[in-house]
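*Asks:* This is the structure alone, sequence omitted:
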């Protein structure tokens, strides 16, 4: 077996690589952006490599990847599914595997404590590949912090040439991050990218699509042929701001992106249907009764009457986003709006209910991704890579 150093030219979809005691930790936000906040939620999710993949050319029939994931467990709840490493050969999904070991952080939500059990690196193995020259991709788990330790193959490896596909930079919430999807190419942005022929950079950040200026600046500085921002659900379930602050914050976020991408097609996507927050403000919370039964369900705790004083619901946010985009589009012909209800609406909730009342399952991720790709194909937003 040949050991190939894991370097930046073998990775796609990341912003920064941190050297750790074990190897390399891909980050989806650069170090300067991470230094702008002490939020542990954001620190966790940006280091979960949603959309990040190893990509290389090889004739290898065996590929081994040493890796150390960090997983989270919750006292009183069933063990969460382990993150999936997904192998694609010339773009075709071929195999899946999970890492045998991990660092495990066990969270006791009742006590407000967390216990860390350090793990050791393990090996993810893929065998039986054809011995022909091919492009191999390993999509890393979208839902586990992942340290990359070593790459071994039974034939030499070289970086793959650029895909030649338009680069799509997307930012959104845990839904864009991939919550409740079972595999990394099954999250809706990956489904949309594959269907539409796009090269994905995913800035879906669970619980953290909060119009942070450092996220906008990261997007400003990232080369892209198509940019989309999906805004709303985290603003509501965090009860982060009122209507007076929301509109100017959206303008500021878009202004910053436009500083680096004055003419790039830019799409604003409003929230998909979420019954608990359509007309009820946040904050969102765990349903404690369901938690006692070993289930994870979310609920909205706000008072609908408070929307008159500026509290935000998904209905209010869709109206405001539509207004902001219409106002700006008068002087920005490359700015577009997509109502999230076209991706997943009230009728879809009857046929494909959100299992925890907040996040779609794998089948619904596929539905959303395919609808997004179909909308893009009819929008003429995708052009030749720059």
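*Replies:* Right, received. Where do you want to start? In this text, all values refer to a predicted model and were calculated from it rather than measured experimentally. Numbers count the residues shown, from 1 in each chain.
*Asks:* from here on, contacts and neighbour counts on C-alpha atoms
*Replies:* Fine.
*Asks:* And the helices in the stretch 201-350 of the chain, which stretches?
*Replies:* For the stretch 201-350 of the chain, applying DSSP state H, counting those that start in this stretch gives helices covering 213-220, 233-237, 243-260, 288-292, 314-329, 346-351.
*Asks:* Go through those helices and pick out the most buried.
*Replies:* Among the helices of the stretch 201-350 of the chain, helix 233-237 has the highest mean neighbour count (mean count of other Cα atoms under 10 Å), at a mean of 26.
*Asks:* Any chance of the helices of the stretch 201-350 of the chain in JSON lines with distance to residue 193 as columns?
*Replies:* As requested, the helices of the stretch 201-350 of the chain are exported to JSON lines (distance: least, Cα to Cα, whole Å):
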{"stretch": "helix 213-220", "distance to residue 193": "18"}
{"stretch": "helix 233-237", "distance to residue 193": "22"}
{"stretch": "helix 243-260", "distance to residue 193": "21"}
{"stretch": "helix 288-292", "distance to residue 193": "35"}
{"stretch": "helix 314-329", "distance to residue 193": "24"}
{"stretch": "helix 346-351", "distance to residue 193": "22"}
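*Asks:* which one of those helices lies closest to residue 15?
*Replies:* Among the helices of the stretch 201-350 of the chain, the nearest to residue 15 by Cα to Cα is helix 213-220 (8.7 Å).
*Asks:* if we can go back for a sec, for the helices of the stretch 201-350 of the chain, which one sits closest to residue 130?
*Replies:* With respect to residue 130, and counting by Cα to Cα, the nearest of the helices of the stretch 201-350 of the chain is helix 213-220 at 38.3 Å.
*Asks:* who does that closest one touch, helix- and strand-wise?
*Replies:* helix 31-34, helix 243-260 (3 or more Cα pairs under 8 Å, 6 or more residues apart in numbering; DSSP states H and E).
*Asks:* how about the first one: buried residues?
*Replies:* When neighbours are counted by 16 or more other Cα atoms under 10 Å, the buried residues of helix 31-34 are found to be 33, 34.
*Asks:* just how off-centre is that helix within its chain?
*Replies:* If you compare the mean C-alpha spot of helix 31-34 with that of the full chain, they lie 18 Å apart, counting by Cα atoms, centre = their mean, to the nearest Å.
*Asks:* Check stretch 209-225 too.
*Replies:* Relative to the mean C-alpha coordinate of its chain, stretch 209-225 is positioned 14 Å out (Cα atoms, centre = their mean).
*Asks:* ok, and here's another one to check against it:
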């Protein structure tokens, strides 16, 4: 004799989500966004539009007695012609603060990009289901972390017992902005991106504005951060500005000042940490732009290379070392009046000795072990004793 399972379907609303700044109603359900609609309207870059819709740091958070959870989603997977296949996105189930299960959802849409031309085609696919078993009985606080690198429309949430929004744990909100490394490129799952690991160790609620390829001092990002409630703020600046060859030294310093000025309009006294780039040997002293290594790509290996000329630094082209020097100078200058502003050299998170042990697999992005290393070090340096994010009394 079998017992029929009785499911409760709960509407997916803002009170069940953390880490998203906005929910868009779609044909299938809802799409979490990490930039609001007014900011998205100012985006003409497909890379940024894709990155902000990938829900890094976004999670469903609820309290329930359920033993089973099903989440219907419509993922959009990236396919790069000529490059090795990308793995499916990972959904992390966290129960009472502990990672309990990881699953993926097959199917979904596919965004197929031709790396030789840059053209892209969206191919439609079916809705899939992430299924979880909650083995512990009784009331549980549950989080389902969405894939950090896969656009994910949320279609339906089903459980075999009612759910209610998770209670406020009284933790400080940490708002972070950075590049694809901050978004989680190379991480093993959404709870093991370096910001997610650091937030867990620092007992903070993360809002992750790591935007792959798009940490470019955009004014709409600064205004979004200005208008977002936060107790702690960090901005990781540098790698995307170099690898897109976006600006010269003359423009860089005023752009940094302008970005920080905008943040301070909404957060005049909030601890604000400026983080310079992690070590990246191809760009330490060689300007961008970055480009795919076509020889490696032809053999099925994804590698990046720097295409600038070190001699171009004399004309104001930026390298990571130049950017670190400027950021250090800017923060020291501003800190004379802004006592809540701090600077962290990214090489303290990942430097030369670390690169010798844990080299960047594609010359640009860290692997899962390096994400863990960076997250642990950031937690120690920022949230630890004497750090800019240390709790009162620590």
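*Replies:* Now that the structure is in, tell me what you want to look at. Note that the structure is predicted; figures quoted are calculated from it, not measured.
*Asks:* roughly how far apart are the residue lying closest to residue 384 of structure 1 once chain neighbours are set aside and residue 289 of structure 1?
*Replies:* Distance criterion Cα to Cα, 6 or more residues apart in numbering; nearest residue to residue 384 of structure 1, sequence neighbours excluded, is residue 166 at 6.4 Å. Remark: distance between residue 166 of structure 1 and residue 289 of structure 1 (Cα to Cα, to the nearest Å) = 47 Å.
*Asks:* I'd like to know how far the corresponding residue of structure 2 for residue 153 of structure 1 sits from residue 172 of structure 2.
*Replies:* Residue 153 of structure 1 maps onto residue 159 in structure 2 when the alignment is built from TM-score structural alignment. Computed as Cα to Cα, the residue 159 of structure 2 to residue 172 of structure 2 distance reads 29 Å.
*Asks:* Who has more neighbours out of these two?
*Replies:* For residue 159 of structure 2 against residue 172, the residue with the higher neighbour count under other Cα atoms under 10 Å is residue 159, and the figures read 22 against 17.
*Asks:* what about the closest residue to that one other than its chain neighbours, how many neighbours?
*Replies:* Take residue 159 of structure 2 and drop its neighbours on the chain: the residue closest to it by Cα to Cα, 6+ apart is residue 69, 4.6 Å away. Burial of residue 69 of structure 2, expressed as a neighbour count using other Cα under 10 Å, amounts to 21.
*Asks:* One more: the one 3 residues further on?
*Replies:* Other residues lying near residue 72 of structure 2 total 20 when counted by other Cα under 10 Å.
*Asks:* pretty sure residue 66 of structure 1 contacts residue 102?
*Replies:* No. Residue 66 of structure 1 sits out of contact with residue 102 when judged by Cα atoms under 8 Å, with a separation of 11.5 Å.
*Asks:* List the contacts of the alignment partner in structure 1 of residue 283 of structure 2.
*Replies:* With TM-score structural alignment as the criterion, the equivalent of residue 283 of structure 2 in structure 1 is residue 277. When contacts are counted by Cα atoms under 8 Å, 6 or more residues apart in numbering, residue 277 of structure 1 is found next to 236, 237, 300, 313, 314.
*Asks:* tell me the two of these that are most distant?
*Replies:* When Cα to Cα is used, the two most widely separated members of those are 300 and 314, lying 11.7 Å apart.
*Asks:* How about the contacts made by the counterpart of residue 352 of structure 2 in structure 1?
*Replies:* Residue pairing (TM-score structural alignment): residue 352 of structure 2 is matched to residue 346 of structure 1. Taking Cα under 8 Å, 6+ apart, we find residue 346 of structure 1 in contact with 273, 275.
*Asks:* Would you format the helices and strands packed on helix 213-220 of structure 1 as CSV with distance to residue 158 of structure 1 included?
*Replies:* What follows is these, written out as CSV (distance: least, Cα to Cα, whole Å):
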stretch, distance to residue 158 of structure 1
helix 31-34, 28
helix 243-260, 32
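*Asks:* so whichever strand in structure 2 runs longest aligns onto which residues of structure 1?
*Replies:* If you go by DSSP state E, structure 2 has its longest strand at strand 68-81. On structure 1, the counterpart of strand 68-81 of structure 2 by TM-score structural alignment is residues 62-75.
*Asks:* How about stretch 97-115 of structure 2?
*Replies:* When structure 1 is aligned by TM-score structural alignment, the counterpart of stretch 97-115 of structure 2 is residues 91-109.
*Asks:* List the buried residues in that stretch.
*Replies:* Buried residues in stretch 91-109 of structure 1, counted by 16+ other Cα under 10 Å: 95, 96, 97, 98, 99, 101, 102, 103, 104, 105, 106, 107.
*Asks:* ok, these vs residue 170 of structure 1, which is closest?
*Replies:* When the buried residues of stretch 91-109 of structure 1 are ranked by distance to residue 170 of structure 1 (Cα to Cα), residue 96 comes first, at 24.9 Å.
*Asks:* excluding its backbone neighbours, what's nearest the closest one?
*Replies:* The nearest residue in space to residue 96 of structure 1 (Cα to Cα, 6+ apart) is residue 86, at 4.5 Å.
*Asks:* Would you agree the one you found is in contact with residue 92?
*Replies:* No. No contact is recorded between residue 86 of structure 1 and residue 92 when judged using Cα under 8 Å, the distance being 10.3 Å.
*Asks:* my guess is residue 95 of structure 1 is in a strand, correct?
*Replies:* Yes. Assignment of residue 95 of structure 1 by DSSP: H, G, I helix; E, B strand; the rest coil places it within a strand.
*Asks:* rewinding a little: OK, contacts around the residue nearest to residue 384 of structure 1?
*Replies:* With contacts defined as Cα under 8 Å, 6+ apart, the neighbours of residue 166 of structure 1 are 197, 198, 199, 224, 225, 226, 382, 383, 384, 385, 386.
*Asks:* Dump these to a markdown table, plus secondary structure.
*Replies:* Compiled in a markdown table, these are given as follows (three-state DSSP):
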| residue | secondary structure |
| --- | --- |
| 197 | coil |
| 198 | coil |
| 199 | strand |
| 224 | coil |
| 225 | coil |
| 226 | strand |
| 382 | coil |
| 383 | coil |
| 384 | coil |
| 385 | coil |
| 386 | coil |
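*Asks:* Looking at structure 2, which of the residues you listed hold up?
*Replies:* Mapped onto structure 2 and checked by both residues aligned by TM-score structural alignment, their matches' Cα atoms under 8 Å, those keep the contacts 197, 198, 199, 224, 225, 226.
*Asks:* Nearest to residue 1 of structure 1, out of those residues: which one, please.
*Replies:* Of those, the one sitting nearest to residue 1 of structure 1 (Cα to Cα) turns out to be residue 199, at 30.5 Å.
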